[in-house]
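Trainee: return a 3D structure for these sequence lines:
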Amino acid sequence: MTLELFGLKEIPLVKKGDNIAKIIEEDLKKEGLDLEDGDILIIAETLISKAEGNIIRIDEIIPSEEAIEIAEKSKKDPKLVEIILQESKEVVELGPNFIVTETKHGFVCANSGIDESNVDDGLAKPIPINPDASAKEIREYLEYISDKKLAVIITDTQGRAFRVGAIGTAIGCSGIKPLWVRIGEKDLYGRSLETTEIATADELAAAASLLMGQANEGIPVVLIRGFEAFNHLRDTEIGIKPLLRPKEFDVFRK
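Mentor: Sure thing, here's the model as predicted:
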């Protein structure tokens, strides 16, 4: 199997109201890329949040007493902590310079996914309001203009428990199941798999992250071609939810 990754290099800086699907369409034309059946577009959540106007001015925030108390423990700006709290359902853990929360979406991550990079000074960028819906809208437009079966995955950079370093992680998807349940299939020795579930959307997001980078690479969209399980995992209704472990099954949260 050969997997090809194409970083789209002509994506401009996005502003509120921009149509991400049309921007991608125009970039593909510039780079001489025609969409094919089974293509998967990985899109950085920064593009989505900026286009949807999901940006917060930090100076306009008034921190609550809870935010001030947490800021003292975490060594963070109380105004930023207030934004983190507003974007969360639960504070899971506190530490020096980090706040692990469960976001409104159900993601357990540092600082509710609030990011101050790749935006102007004084601004903070939350995770898109509905990454699944954003992915679906982009996919449907690109499928319409290309007449091809596609998938779109919205990705964020997140840390991992017990591992050092950040990695591309799927936070929204459309057109493909994010979780590949392989229970019942056979291994190389003919034994039936009993617990094997593959976080396919996360693996695709991580692969794309190698091209996207985390600094000034300027590649917020990556096209992945040649994923052989695409047809098997094709689904136009499902979103990212199958990847979210229910709290009652999370042994690390008490």
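Trainee: only C-alpha atoms from now on, for both contacts and neighbour counts.
Mentor: Fine.
Trainee: for this protein, which segments count as helices?
Mentor: Listed in chain order, the helices of the chain (DSSP state H) span 20-30, 45-51, 65-74, 78-86, 131-146, 200-212, 230-233.
Trainee: contact partners for Thr101?
Mentor: Neighbour list for Thr101: 88-93, 107-112 [criterion: C-alpha atoms under 8 Å, 6 or more residues apart in numbering].
Trainee: another one to check against the first:
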Amino acid sequence: MRLEVTAPDGLPEVTTGSDLAALISGATTLTDGDIVVVTSKVISKAEGRVRTGDRDAAIAEETVRLVARRGPTRIVRNRLGLTMAAAGVDASNVEAGSIVLLPRDPDASARALRARLHERTGATVGVIVTDTAGRAWRDGQTDIAIGAAGLRVAEDFAGRTDSYGNELVVTLPAVADELAGAAELVQGKLGGRPVAVVRGREDLVLPIGEDGPGAASLIRPEGADLFGYGAREAVIRALAGDDADRAPFGEPAEVTELTTAIRRVHSSSWTAVALHTDGPAAYDLEIAGRPDRAAIAAVCFAHGWRVVAWQPGVSGVVARVSPATP
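Mentor: A predicted model of the protein is given here:
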């Protein structure tokens, strides 16, 4: 297999109303099966998403919730569902004093660009809109797909077998992200080349009229990610116990997982763990000694449960707990 990635030079400065399809088709020759990769920056410029003003205010507007903070650095979940530093608000490659917001709907932008490119060139291409993001556990950044049209954004290998006969269970290469990273290698951050063309993966490109699931399909829904909050923020949210903060912790854990966690923060042994059957699903957890009720309530919160009542026990207290719905 051969993969070819090129980034044309000489594209003019993109401003509000610029016809990106005309600029791209004038700078490169497209053929069926090509994948056109465009930075979100030029999409935003063409769509009028550049403005002057306070960057912090723009970040606040684009933020749905704070995920983690370290000093001035904020990792947030933005209105698109993306978890990014500063909500994706950028002040680079733009006039001083200006800021660039992400496109309102990157998948829709990709669909519109794909349709216009087909009108101008007759070629059936895929389109990816990219932005730069950091990664948990890794230094550095890479480009990812935040918008896509006309291609499969992931390849599902679950259920297939490898050359040794082993069944693949969870194997889902995010090919749109991989292509975004490959494109960034030739675009460069300072090269003035916001467009790249990937050739050699025509198997991913869909027929005209089929735009595919878009890059939004790669975003895990709230509660499905194991890292809904940063380490410090998770502790604070659990101790505060605000129901509005429940969703990122996910669905309620099994009661055995909950009791194991409580044992880790309370050294005394249990004298009883019983299902409470007189009413909605709940368990009575009898805890020996004098447990820290606030700590146990926080552990319950983090595991998708709530303490609904405290009662005296034979050798300590009984915490009645029930699953909470995020």
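Trainee: in TSV: the helices of the first structure, plus distance to Val164 of the first structure and mean neighbour count.
Mentor: Formatted as TSV, those follow (distance: least, C-alpha to C-alpha, whole Å; neighbours: other C-alpha atoms under 10 Å):
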stretch	distance to Val164 of the first structure	mean neighbour count
helix 20-30	32	16
helix 45-51	22	23
helix 65-74	19	16
helix 78-86	22	23
helix 131-146	26	19
helix 200-212	15	22
helix 230-233	30	15
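Trainee: among the ones you listed, which is nearest Val222 of the first structure?
Mentor: helix 200-212 (5.9 Å; C-alpha to C-alpha).
Trainee: quick one: that closest one to chain centroid distance?
Mentor: 10 Å (C-alpha atoms, centre = their mean, to the nearest Å).
Trainee: do stretch 105-117 of the second structure as well
Mentor: 20 Å.
Trainee: would you check the span in the first structure matched by that stretch?
Mentor: Matched against the first structure by TM-score structural alignment, stretch 105-117 of the second structure falls on residues 130-142.
Trainee: ok, stretch 310-320 of the second structure next?
Mentor: Going by TM-score structural alignment, stretch 310-320 of the second structure sits over no part of the first structure.
Trainee: in that stretch, which residues are buried?
Mentor: Buried residues in stretch 310-320 of the second structure, counting neighbours by 16 or more other C-alpha atoms under 10 Å, are found at 313, 316-320.
Trainee: let's have these in TSV, adding distance to Glu119 of the second structure.
Mentor: TSV is the format used below for these (distance: C-alpha to C-alpha, whole Å):
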residue	distance to Glu119 of the second structure
Gly313	75
Gly316	75
Val317	72
Val318	70
Ala319	66
Arg320	64
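Trainee: circling back to that earlier point, which residues does the match of stretch 105-117 of the second structure contact?
Mentor: With C-alpha under 8 Å, 6+ apart, stretch 130-142 of the first structure has contacts from 20-21, 25, 45, 48, 105, 150-154, 171-175, 239-240.
Trainee: selecting buried members of those residues in PyMOL, what would you type?
Mentor: Per 16+ other C-alpha under 10 Å, the buried members of the contacts of stretch 130-142 of the first structure correspond to this PyMOL selection:
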select buried, resi 20+21+25+45+48+105+150+151+152+153+154+171+172+173+174+175+239+240
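Trainee: what range in the second structure does the strand ranked longest in the first structure sit on?
Mentor: For the first structure, the longest strand by residue count, based on DSSP state E, is strand 163-176. Across the second structure, the stretch matching strand 163-176 of the first structure (TM-score structural alignment) is residues 138-151.
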